[in-house]
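K.L.:
predicted structure and sequence below. I'll ask about it afterward.
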Amino acid sequence: MDKKLRRYHQLKQKQKEIEQELAELRSEIIDHCKECEVSELEQGGYRAKLVFQERKEFDDKKLYEALPDPEVWRMLSRADTAKISSLVTLGIISDEKIKDTYAIKQVTMLQVDKK
């Protein structure tokens, strides 16, 4: 068991290092694309593509005020975007009712593929 614990710890450390390096590279690639004012870039057999998305970030207090029904709030328990989207899709709550409870955040996703 000692070897498994040691290996697990080593892998978690390596994972942290890899995630940090990925974040740094992602940031540098996105910055380069923005400086060049391009959303796609091909270089050395690889293609990078920036995908722009909008995400809703809900305010718990505003959402609770917009959804005073305790049964609906119990289904949510907190502002979980996926759960809220499901309740809207199912018609349990309406977009109109929650329209002032979130802010739209612009997110840039990076996709890198080998050609």
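P.N.:
Cool, the structure landed.
K.L.:
when you work out contacts or count neighbours from here on, use the C-alpha atoms and nothing else.
P.N.:
Fine.
K.L.:
flag every buried residue along the top helix by length along the chain.
P.N.:
Longest helix in the chain by number of residues, with DSSP state H as the criterion: helix 2-35. If you call a residue buried by 16 or more other C-alpha atoms under 10 Å, then helix 2-35 has these buried ones: Arg26, Ile29, Ile30, Cys33.
K.L.:
got it, and stretch 103-113?
P.N.:
Buried residues in stretch 103-113, counting neighbours by 16+ other C-alpha under 10 Å, are found at Leu110.
K.L.:
need the contact partners of it.
P.N.:
Contacts to stretch 103-113, defined as C-alpha atoms under 8 Å, 6 or more residues apart in numbering, come from residues 26, 30, 46-58.
K.L.:
next up, a second structure to put side by side with the first:
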Amino acid sequence: MDKKVKRYYQLKQKQKEIEQELTELRGDIMNHCKEQGVFELEVGNYKAKIVRQERKEYDDDKLYEALPDPGVWRMLSKSDASKIASLIKLNVISEEKIKDAFSVKSITLLQVDKK
């Protein structure tokens, strides 16, 4: 068990280092694309692409007010965007009913694929 705990610690340290390097590289690539005014970049056998997405962030208090049915609220237990999207898709709740319970947040993703 000692070896497993030690290995787990070592891997977590590597994970932190890799995540830090990925963050730095992502920033460098995003800045380069921004400076060049491009959303796609081909370098050698790789293609980098900047993708913008919008995500809904729900306010639990406002959502609770918009969904007075305790049965529906129990299905959620707390706001979870994927569960809420499923309930909307199944017509259990309407997006109109909860329109004031969320804000839309824009995020930018970086995708790098091998050609």
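P.N.:
Now that the structure is in, tell me what you want to look at. Small disclaimer: the values here were computed from a predicted structure and weren't measured.
K.L.:
quick check: TM-score for this pair?
P.N.:
These two chains, once laid on top of each other, score a TM-score of 0.94 by TM-score structural alignment, normalised by the length of the first structure; 115 aligned residues with a C-alpha RMSD of 1.0 Å.
K.L.:
returning to that earlier point: need the max-distance pair from the contacts of stretch 103-113 of the first structure.
P.N.:
Considering C-alpha to C-alpha, no two members of those lie farther apart than Tyr46 and Phe58, which are separated by 36.8 Å.
K.L.:
which one's more surrounded, the two?
P.N.:
Counting neighbours by other C-alpha atoms under 10 Å for Tyr46 of the first structure and for Phe58 shows that Phe58 has the greater number, 20 against 11.
K.L.:
excluding its backbone neighbours, what's nearest that one?
P.N.:
Here the nearest residue to Phe58 of the first structure in space, its sequence neighbours aside, is Tyr102; by C-alpha to C-alpha, 6 or more residues apart in numbering that works out to 4.1 Å.
K.L.:
what's the burial count for that neighbour?
P.N.:
Here the number of neighbours of Tyr102 of the first structure (other C-alpha under 10 Å) works out to 17.
K.L.:
just the buried members of the contacts of stretch 103-113 of the first structure?
P.N.:
In the contacts of stretch 103-113 of the first structure, burial by neighbour count holds for Arg26, Ile30, Ala48, Lys49, Leu50, Phe58, counting by 16+ other C-alpha under 10 Å.
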